[in-house]
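K.L.:
sequence plus the predicted model coming up.
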Amino acid sequence: MSPSQTDYYEVLGVARDATPEQIKKAYRRMAMKVHPDVAADADSAEKFKQVQEAYEVLHDPNKRAVYDRGGDPMGSGFSGFGGGQGFDGFGGNFGGAGFDFTNLVDAMFGAQSSRGPRSRVRRGQDALVRAQLTLAEAAFGLTKPISIDTAVVCPTCAGKGSEDGQEPVTCTVCDGHGEITQIQRSFLGDIRTSQACPNCRGFGSIIAHPCTECSGEGRVRHKRTINVKIPAGVKSGNRIHLEAQGEVGPGGGQAGDLYVELIVANHETFTREDDNLETVIRVPMTAAALGTTVQIATLESEREETDEADRWVDVEIPTGTQSGTRLVVEGRGVPNLRSGRRGELGVTLLVQTPTKLDDEQRELLLRLAELRDETSVVPKMTKHGKGVFGRLKEAFGG
């Protein structure tokens, strides 16, 4: 079409003062929109030719200048995409030399159509295992042996994948490229598409005699034990990262990383709240009333290497202690994972009232109640001398 018949700016949907970058982006957008392999319109081929022609003119400063002055930019003296062929540069009206849609997309988006053979040696995946700890192990840390089942380098072929140790041979189907090209004919010409070679699976080479141990993979599954250093103060959900201890990759490639997720079991005596330890002890009613000192086993007592002096802690119970009272022992909690500073040990007292009394005990308690004037339960009086029922009576105007 001549410039008088076609508005190239309108075809691409850009302003007349559009920058080269704006023209390029508009061309990419319109080319993908109206291409016959994408659009279902009957005139998509003609629209695509217009888009191509508009871009050929507007992206070239000299042709654009001629077009803006009202001249014919497609006349003599200007070569098209095919070098002196005008718009037939994509191979003679999209036909003679063949049209490669893959190359068109690559040209627009800067990609490379050829993938090439992929390597047999690749990095392995990361692995995750879980390890259960006691509360003492989590609190004070240790080096713990952990059994894992991962892929390791094949001991038979040392990762080469070949039974006889020979190098892979070039694939005769793809000639070592790792991909094959298929050509389909259409009214636009020949459309070429590429895919991984089915004979070599994209490697570009074939292992003539695969290792019988790993079937050519260069790796096998194997159970092994590793020693994991667990720092003091960890808690459930914490993960330890071990570099290159995960799955060995295909072809004996670099191993991935291993993550050890820690799970701390519940304790019979202690519960953990952040860096503090909490426990509950029962004390007799008489001990709570008179006051006493009790000896409590610490969490350190579960460790063989703990000194005898650290296995126990004395807790003083004051006279008249009530049930639910919480006493604190500093520095007997869990070490902080970062600072190492230990939390506190909280001891909650549960005062026990005797349920079974013999005659002598009952007599002693009755005597105590008489001495304390507690033989009958009377509602506590307010400072105005009125009890609960008296206040209710006043509230209702009685």
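P.N.:
Thanks, I have the structure now.
K.L.:
please count neighbours and contacts with C-alpha atoms only from this point.
P.N.:
OK.
K.L.:
can you show me the helices along the protein?
P.N.:
In the chain, the helices defined using DSSP state H lie at 8-12, 20-34, 44-58, 61-68, 92-95, 101-109, 135-140, 285-290, 359-371, 388-395.
K.L.:
all strands for the stretch 51-200 of the chain, in order.
P.N.:
Assignment of strands within the stretch 51-200 of the chain using DSSP state E, counting those that start in this stretch yields the ranges 127-133, 142-153, 169-170, 179-186, 189-196.
K.L.:
buried stuff in the fourth one?
P.N.:
Read it as strand 179-186. Using 16 or more other C-alpha atoms under 10 Å as the test for burial, strand 179-186 gives Glu179, Ile180.
K.L.:
what's the angle from that strand to strand 189-196?
P.N.:
150 degrees (axes from the mean of the first three to the mean of the last three C-alpha atoms, to 10 degrees).
K.L.:
how distant is strand 179-186 from the center of its chain?
P.N.:
40 Å (C-alpha atoms, centre = their mean, to the nearest Å).
K.L.:
would you quantify the distance from the closest residue in space to His241 that isn't next to it in sequence to Pro168?
P.N.:
Nearest non-adjacent residue to His241, counting by C-alpha to C-alpha, 6 or more residues apart in numbering: Tyr259, 4.8 Å away. According to C-alpha to C-alpha, to the nearest Å, Tyr259 stands 34 Å off from Pro168.
K.L.:
do Leu277 as well
P.N.:
62 Å.
K.L.:
neighbour count for the two, which is higher?
P.N.:
Using other C-alpha atoms under 10 Å, the more surrounded residue of Leu277 and Pro168 is Leu277, with 23 against 17.
K.L.:
tell me the contacts of the more buried one?
P.N.:
Phe270, Thr271, Arg332, Gly333, Val334, Gly343, Glu344, Leu345, Gly346 (C-alpha atoms under 8 Å, 6 or more residues apart in numbering).
K.L.:
take this one as well and set it beside the first:
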Amino acid sequence: RYRLTITFEETAFDCEKEIDILRTENCSLCQGIGCKPGSQPSRCPNCNGTGQVRRVQQSIFGRFTSTTTCSQCHGEGRIITEPCPQCRGTGKEKRQRSILVKIPAGVDDGTQIRLMGEGETGTRGGSSGNLYITLSVRPHQFFTRDGDNILYELPINFAQAALGIEVEVPTLDGKVKLKIPAGYQTGKVFQLKNKGIPHLHRSGRGDQLVTLRVVTPDKLTKKQRQLFQELANSLSPAESR
């Protein structure tokens, strides 16, 4: 198993990552057999090559037969009398490998990718297992994710909220223009169709949901305070609440 960290943007587009792993592979000298080149394993004399030992016990209740794994060959049915000098008879050795991982668009934090045949090697020259890559997604500066939808909070001042404004909103595909009509309040959600994360196992994409947040200034200049006071005086009681 291997944990691979990717960026938020890389979850939305097909990408490739090269990883370096240390894994067990067949010995390059004996090809995983474990014997010195030119020699062969011999049949285990303890189990006669079966890998199991049968024992018959006699008791007052009758005869009982038990079968256990051979302690001499450890169930393999053969023993190595001339071990490989490179792997010392294990048939395995550690090697550093670089592997290219293809990451499909639509993955999420915790998604697992299976690489067939890239895992640890089998016993005595057997085939290799699989390598499982678990993805960890690095948080984005201002995007968050809800399923395949992208969430973005857009701050504007209350003058812009009152008058309306056209702004540029960042998306994974670049900036797009969004028109904010006059009078909208904090919490209003605008939907940017097909600007979200691609669906992993089907076509199409999610949306980007832009939530409006009207920001009230906490520091005002003398001129700004005067203008706000004039505005407050011009509003009716219902409008000023």
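P.N.:
That came through fine. Quantities reported herein were computed from a predicted structural model and do not represent experimental measurements.
K.L.:
what does the TM-score come to for these two?
P.N.:
The TM-score (TM-score structural alignment, normalised by the length of the second structure) is 0.88; 241 aligned residues with a C-alpha RMSD of 2.5 Å.
K.L.:
counterpart of the residue nearest to His241 of the first structure over in the second structure?
P.N.:
Matched to the second structure by TM-score structural alignment, Tyr259 of the first structure sits across from Tyr132.
K.L.:
I'd say its match and Ile113 touch.
P.N.:
Yes - between Tyr132 of the second structure and Ile113 there is a contact under C-alpha atoms under 8 Å: 5.7 Å.
K.L.:
circling back: tabulate the strands of the stretch 51-200 of the first structure (CSV), appending distance to Pro250 of the first structure.
P.N.:
As requested, the strands of the stretch 51-200 of the first structure are arranged in CSV below (distance: least, C-alpha to C-alpha, whole Å):
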stretch, distance to Pro250 of the first structure
strand 127-133, 15
strand 142-153, 9
strand 169-170, 18
strand 179-186, 20
strand 189-196, 18
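K.L.:
ok, which of those strands comes nearest Arg391 of the first structure?
P.N.:
Nearest to Arg391 of the first structure, of all the strands of the stretch 51-200 of the first structure, is strand 127-133, at 58.8 Å by C-alpha to C-alpha.
K.L.:
in that closest one, which residues are buried?
P.N.:
Going by 16+ other C-alpha under 10 Å, strand 127-133 of the first structure has these buried residues: Ala127, Leu128, Ala131, Leu133.
K.L.:
what about the aligned partner of Gly147 of the second structure in the first structure, how many neighbours?
P.N.:
Alignment note (TM-score structural alignment): Gly147 of the second structure maps to Asp274 of the first structure. Asp274 of the first structure: 13 surrounding residues under other C-alpha under 10 Å.
K.L.:
out of the contacts of Leu277 of the first structure, who has the most neighbours?
P.N.:
In terms of neighbours by other C-alpha under 10 Å, the contacts of Leu277 of the first structure top out with Val334 at 27 neighbours.
K.L.:
just tell me what that residue corresponds to in the second structure.
P.N.:
Checking TM-score structural alignment: Val334 of the first structure goes with Ile197.
K.L.:
find the centremost residue of the second structure, please.
P.N.:
Leu135 (1.2 Å; C-alpha atoms, centre = their mean).
K.L.:
now do the contacts for that residue.
P.N.:
By C-alpha under 8 Å, 6+ apart, the contact set of Leu135 of the second structure is Arg3, Leu4, Thr5, Ile6, Asp108, Asp109, Gly110, Thr111, Gln112, Ile113.
K.L.:
contacting residues around the residue located most distally from the centre of the second structure?
P.N.:
What lies farthest from the middle of the second structure is Ile60; by C-alpha atoms, centre = their mean that is 61.2 Å. If you count contacts by C-alpha under 8 Å, 6+ apart, Ile60 of the second structure has none.
K.L.:
also Asp148 of the second structure?
P.N.:
Taking C-alpha under 8 Å, 6+ apart as the test, what Asp148 of the second structure contacts is Gly106, Gly196, Ile197, Pro198, His199, Arg205, Gly206, Asp207.
K.L.:
now with 7 Å, please.
P.N.:
Taking C-alpha atoms under 7 Å, 6 or more residues apart in numbering, we find Asp148 of the second structure in contact with Gly196, Ile197, Pro198, His199, Gly206.
K.L.:
ok, the contacts of Leu277 of the first structure vs Gln254 of the first structure, which is closest?
P.N.:
Closest to Gln254 of the first structure, out of all of those and judged by C-alpha to C-alpha, is Val334, at 38.3 Å.
K.L.:
hmm, Gly233 and the closest one touching each other?
P.N.:
Yes - the pair Val334 of the first structure / Gly233 is scored as a contact, 6.1 Å apart, by C-alpha atoms under 7 Å.
K.L.:
what touches both of those two?
P.N.:
The contact lists of Val334 of the first structure and Gly233 share Ala139, where a contact means C-alpha under 7 Å, 6+ apart.
K.L.:
under the alignment, what does Arg28 of the first structure map to in the second structure?
P.N.:
For Arg28 of the first structure, no residue is aligned by TM-score structural alignment.
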